[in-house]
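S.K.: here is the input, now give the coordinates:
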Amino acid sequence: MKDTDPPLTPQLLLQAYRVGVFPMSEGRNDPEVFWVDPKRRGIFPLDGFHISRSLARTMRRTKFTVSFDRAFRDVMQNCADRDETWINDTIIDLYAALFQSGHAHSIEIWDGEKMVGGVYGVSIGGAFFGESMFSKATDASKIALAYLIDRLRSGGYQLFDTQFLTPHLASLGAVEIPRRVFQEKLAAALDTAAYFNAAGRHIPHAQDVIQRSAQIS
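M.R.: Below you'll find the model as predicted:
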């Protein structure tokens, strides 16, 4: 951000998301932040995520456990712990503040006491803005995504923004749409009430997540 720009606060960040803009940094150690408004936007149709047979088998057999909002900052730190990242300390602090106010959430995947996967994002109205995910074990991020989408469906969300479309996300059902179409979907979602914690602290059984996905997909 330039010196003439207003200071980046959690409130300004929420305003930016409401108009379809989000912040990024050039790198982990770069203190600057810039705004991004892609011409084409990646989204996850909430009825388009399909749990493959191999992923379902992993979810049934795995020893991993799942939690929600247990270690938000740690998820962000793990997402930033890579050679190339757009997450710097400013962004971590800002999103941690959004988490404290109930506007950001995380899903964590654990192997015993070790976190091996996770995903986090911002929640406003019926829109969820997926920010980043990480995996330190086979399929850990996919499992986190499966539980996240199940939670968004049950909470009444209308839009799951992925910002950009990557080959990995496309293989899981994400699609790309023009900015104009995204803005229309965003406006409708923001006008909808949704509740990330509609199910409370209950962690659904893997088979229930798989079954619900099969019924909707």
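
S.K.: drop to CA atoms for contacts and neighbour counts, all remaining ones
M.R.: Fine.

S.K.: which residues of the chain fall in helices?
M.R.: 10-18, 53-61, 72-80, 89-100, 140-155, 167-171, 179-190, 206-216 (DSSP state H).

S.K.: now mean neighbour count and distance to residue 131 too, for the ones you listed, in a markdown table please.
M.R.: Shown next, in a markdown table, are the helices of the chain (neighbours: other Cα atoms under 10 Å; distance: least, Cα to Cα, whole Å):
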| stretch | mean neighbour count | distance to residue 131 |
| --- | --- | --- |
| helix 10-18 | 16 | 12 |
| helix 53-61 | 15 | 22 |
| helix 72-80 | 21 | 9 |
| helix 89-100 | 18 | 10 |
| helix 140-155 | 22 | 12 |
| helix 167-171 | 12 | 13 |
| helix 179-190 | 16 | 16 |
| helix 206-216 | 15 | 22 |
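
S.K.: let's see this one next to it:
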Amino acid sequence: MARRRSAADSSQAGQRASRFPDPRLADPDGLVAVGGRLEPDWLLDAYRHGIFPWPTGEDDPLLWWSPDPRALMPLDGFYRSARLRRRMRSGRFTVTFDEDFAGVMRACGTAPGREDGTWITRAMLKAYTQLHRQGHAHSVEVWLGEGETRRLVGGVYGVAIGGLFAAESMFHYETDASKVALATLVDRLNERGYVLLDIQQWTAHTGSLGAVEVSRDDYLARVTVAVDLPVTWCV
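M.R.: From the prediction side, this is the model:
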């Protein structure tokens, strides 16, 4: 792996040794490293240390990031508008967990407004599907209709380690479907005892739902504690 800067001090007290440079040495854009492998053990190592991959295209070098500031969705601060509450009570949508992980991930790259999908490369899909099969990555699916005619219209997916859930992306084809997915995810994480929902970067949309920004140092301190908690996704 080509390193952006020296990581001589990356093995700090209280942290596991990592194959990555210390994220505190990232460049001003949050770039930690270039190269490496999109494989489950590399991904788990990255997330444990506050780093995530974000490639720019199928044939471009793999990039690893740890931005400053970092965006979080407080598990006790998710905003549910009256409209969203009505939508969730209406029965219009059916929500499932882990029924179509690959379908959710593919849709996150091709839904309206996401047509370029450059960062969800074939290699990303393969790697995260492997993580899912190993029990480390999960999805929330929102369906419209029933039986053979039902359609996947919204969802969110991410990586779970201990008490950390690192949400990677979400999508919708129907109004409010992604909000329903995210609200359901927040409920699941609260039920299971998760303490940290990472959403990487703040946007006006996530901000309207309660997302906040914290410094990289704050995030790294939180993730170090969260990943070692005895929390599991399965009920």
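
S.K.: hmm, back to that, I'd like the helices of the first structure written out as a markdown table, with distance to residue 122 of the first structure added.
M.R.: Shown next, in a markdown table, are the helices of the first structure (distance: least, Cα to Cα, whole Å):
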| stretch | distance to residue 122 of the first structure |
| --- | --- |
| helix 10-18 | 9 |
| helix 53-61 | 25 |
| helix 72-80 | 12 |
| helix 89-100 | 8 |
| helix 140-155 | 12 |
| helix 167-171 | 18 |
| helix 179-190 | 12 |
| helix 206-216 | 22 |
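
S.K.: out of the ones you listed, flag the one nearest residue 113 of the first structure.
M.R.: helix 72-80 (12.9 Å; Cα to Cα).

S.K.: that closest one: how far from the chain's middle?
M.R.: Relative to the chain's own centre, helix 72-80 of the first structure is displaced by 12 Å; criterion: Cα atoms, centre = their mean, to the nearest Å.

S.K.: which residues touch that helix?
M.R.: 28, 86-88, 92, 96, 99, 105-108, 117-120, 132-134 (Cα atoms under 8 Å, 6 or more residues apart in numbering).

S.K.: if we go to 10 Å?
M.R.: 27-28, 69, 81, 85-89, 91-93, 95-97, 99-100, 104-109, 115-121, 131-136 (Cα atoms under 10 Å, 6 or more residues apart in numbering).

S.K.: list the contacts for the residue most central in space within the first structure?
M.R.: Centroid-nearest residue in the first structure, with Cα atoms, centre = their mean: residue 130, separated by 2.6 Å. Going by Cα under 10 Å, 6+ apart, residue 130 of the first structure touches 43-44, 104-106, 119-123, 145, 148, 160-164.

S.K.: kindly report the same for residue 127 of the first structure.
M.R.: Residue 127 of the first structure sits in contact with 17-18, 152, 156-161, 185-194, where contact means Cα under 10 Å, 6+ apart.

S.K.: how about it, what's its match in the second structure?
M.R.: Superposed on the second structure with TM-score structural alignment, residue 127 of the first structure falls opposite residue 164.

S.K.: nearest residue to its match other than its sequence neighbours?
M.R.: The shortest distance from residue 164 of the second structure to any non-neighbouring residue, by Cα to Cα, 6 or more residues apart in numbering, is to residue 196 (4.9 Å).
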